[in-house]
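**Student:** model this:
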Amino acid sequence: MRLFIGLSVPDLYRDNARSMIDAVRATTPSKVSWTKPENLHLTLKFLGNVDAASLPAIIEALSGIRFPAFTMRAGGVHAFPDKGKPRVLWLGLKEGAAECADLADLINQALVPAGFEAEEHPFRSHITLGRVKRYEGDDLRAELRSREIPWPPFTAENFTLWNSDTLPEGPVYTPQAKFTLC
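**Tutor:** Model prediction:
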């Protein structure tokens, strides 16, 4: 199993991202592997390839996390790396970034006894829009920013443990367990 833990986004975000991506896709010469709108999410921790026998221990560890529901609102298109040739295009958060970082830290701590290493890199809240496969020198950041719309706030009420299956037509995410934020 290839597992990750993340936060879902509402359907309105998926629809708005689809419109923004379609507009940029039509105008940019760079080849980008765009995230399917139905797959949009904010990753809190990537676990990678995990033996299915570990699933109960992971679920038990995550079940012990107590964290309040919080408001999230997207805003601001960015790229990794910050300057130069972009590799990953992403949407940042105007609200909820600190809470996402705190929740990610709790998840890291909860999973250490289950045999997972805590993240070494600082957490950066983001929703991946696409991965640049062939860069043609166009300004992808500016193209996306010019089509960005105001994103409404929403309440993050739970986080999910997903399995990611890589298929020829792209990844398919299957929820393994949901955990309520109280």
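
**Student:** Going by C-alpha atoms from here, please, whenever you check contacts or count neighbours.
**Tutor:** Noted.

**Student:** Buried residues in the longest helix anywhere in the chain, which are they?
**Tutor:** Counting by DSSP state H, the longest helix found in the chain is helix 11-27. Residues 13-14, 16-21, 24-25 are the ones in helix 11-27 that count as buried (16 or more other C-alpha atoms under 10 Å).

**Student:** Switch the residues you listed over to JSON lines; also include distance to Lys178.
**Tutor:** Compiled in JSON lines, the buried residues of helix 11-27 are given as follows (distance: C-alpha to C-alpha, whole Å):
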{"residue": "Tyr13", "distance to Lys178": "20"}
{"residue": "Arg14", "distance to Lys178": "20"}
{"residue": "Asn16", "distance to Lys178": "25"}
{"residue": "Ala17", "distance to Lys178": "24"}
{"residue": "Arg18", "distance to Lys178": "25"}
{"residue": "Ser19", "distance to Lys178": "28"}
{"residue": "Met20", "distance to Lys178": "29"}
{"residue": "Ile21", "distance to Lys178": "28"}
{"residue": "Val24", "distance to Lys178": "33"}
{"residue": "Arg25", "distance to Lys178": "33"}
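
**Student:** what about the residue positioned nearest the centre of the chain, helix or strand, and which?
**Tutor:** Computing the C-alpha centroid of the chain and ranking residues by C-alpha atoms, centre = their mean puts Leu42 first, at 2.6 Å. Applying DSSP states H and E as the criterion places Leu42 in strand 41-49.

**Student:** And Pro122, by the same measure?
**Tutor:** Assigned by DSSP H and E, Pro122 falls within no helix or strand.

**Student:** Which helix or which strand is home to Ala74?
**Tutor:** Take DSSP H and E as the rule and Ala74 turns out to sit in strand 70-80.

**Student:** For that strand, buried residues please.
**Tutor:** Residues of strand 70-80 classed as buried: 70, 72-79 (neighbour count, 16+ other C-alpha under 10 Å).

**Student:** before we go on, could you also do this sequence so I can check it against the first one:
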Amino acid sequence: MAGVGRLLLDDQAPDSVLREKLSAIEFGAFFLPIAGVGTFFAKGAPKIVWIGVGKAHPHLFQIHKRVQEAALAAGIEPELRPWHPHITIARCRNVAPQSLRKFLKANADLDAGMIRVEAFHLYSSELTPAG
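**Tutor:** As a prediction, this is how the structure comes out:
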């Protein structure tokens, strides 16, 4: 849910510092709303379809702030794009714009309930030609 830049996940110094700083982040469990759908665009075309997470939830934004501070402490430059917490549900390739608009309109008010947040994890997401 938060990009912290490209990392080499081995025993290199920045990764060790990042893991140490991230493991020190503590918070109490809380619930996040999962609602709404949208898209991220690239070169004027929709590339990602997502479900919204958190709706400006203060606990989520506090965790994001602390993750960014940990990344800075590890020498990783911060992500400068606006942060939009989300769950990616699809990557678009050759999707008819009218079909996507229809889907987005039909699901604009989607309410998928709440999820309980007790922890967070660092993972790597690699985009390949296959998706």
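
**Student:** returning to that earlier point: I'd like the distance between the residue nearest to the centre of structure 1 and Ala52 of structure 1.
**Tutor:** 23 Å (C-alpha to C-alpha, to the nearest Å).

**Student:** now swap in Leu111 of structure 1 and tell me
**Tutor:** 15 Å.

**Student:** between the two, who's got more neighbours?
**Tutor:** Leu111 (19 against 10; other C-alpha atoms under 10 Å).

**Student:** now the helices for structure 2?
**Tutor:** According to DSSP H, structure 2 carries its helices in the segments 13-23, 58-73, 97-106.

**Student:** for those, which one sits closest to Arg91 of structure 2?
**Tutor:** Each of those has some distance to Arg91 of structure 2 by C-alpha to C-alpha; the shortest is helix 97-106, at 11.6 Å.

**Student:** List of residues touching that closest one?
**Tutor:** With contacts defined as C-alpha atoms under 8 Å, 6 or more residues apart in numbering, helix 97-106 of structure 2 is touched by 37-38.

**Student:** got the buried residues for that helix?
**Tutor:** Applying a neighbour-count criterion of 16+ other C-alpha under 10 Å, the buried positions in helix 97-106 of structure 2 are 100, 104.

**Student:** do the same with stretch 55-75 of structure 1
**Tutor:** When neighbours are counted by 16+ other C-alpha under 10 Å, the buried residues of stretch 55-75 of structure 1 are found to be 55, 58-59, 61-62, 65, 70, 72-75.

**Student:** Map Gly130 of structure 1 onto structure 2.
**Tutor:** With TM-score structural alignment defining the correspondence, Gly130 of structure 1 maps onto Ala90 in structure 2.

**Student:** can you count the residues close to its match?
**Tutor:** With other C-alpha under 10 Å as criterion, Ala90 of structure 2 counts 13.

**Student:** How much space separates it from Ala119 of structure 2?
**Tutor:** Summarising the geometry, the distance separating Ala90 of structure 2 from Ala119 of structure 2, computed by C-alpha to C-alpha, is 24 Å.

**Student:** same check, this time on Ala130 of structure 2
**Tutor:** Plainly put, Ala130 of structure 2 is 30 Å away from Ala119 of structure 2 if you go by C-alpha to C-alpha.

**Student:** Which of those two has more residues huddled nearby?
**Tutor:** For Ala130 of structure 2 versus Ala119, neighbours defined as other C-alpha under 10 Å are more numerous around Ala119 (11 against 4).

**Student:** Next, work out how far apart the aligned partner of that one in structure 1 and Ser164 of structure 1 are.
**Tutor:** In structure 1, the residue matched to Ala119 of structure 2 (TM-score structural alignment) is Asn158. Here the distance between Asn158 of structure 1 and Ser164 of structure 1 works out to 19 Å (C-alpha to C-alpha).

**Student:** now swap in Leu47 of structure 1 and tell me
**Tutor:** For Leu47 of structure 1 relative to Ser164 of structure 1 (C-alpha to C-alpha), the value is 11 Å.

**Student:** which residues are common contacts for the two?
**Tutor:** Residues touching both Leu47 of structure 1 and Ser164 (C-alpha under 8 Å, 6+ apart) are 2-4.

**Student:** How about Asn158 of structure 1: what's its closest non-neighbour residue?
**Tutor:** Nearest in space to Asn158 of structure 1, with sequence neighbours left out and distances taken as C-alpha to C-alpha, 6 or more residues apart in numbering, is Thr180 at 4.3 Å.
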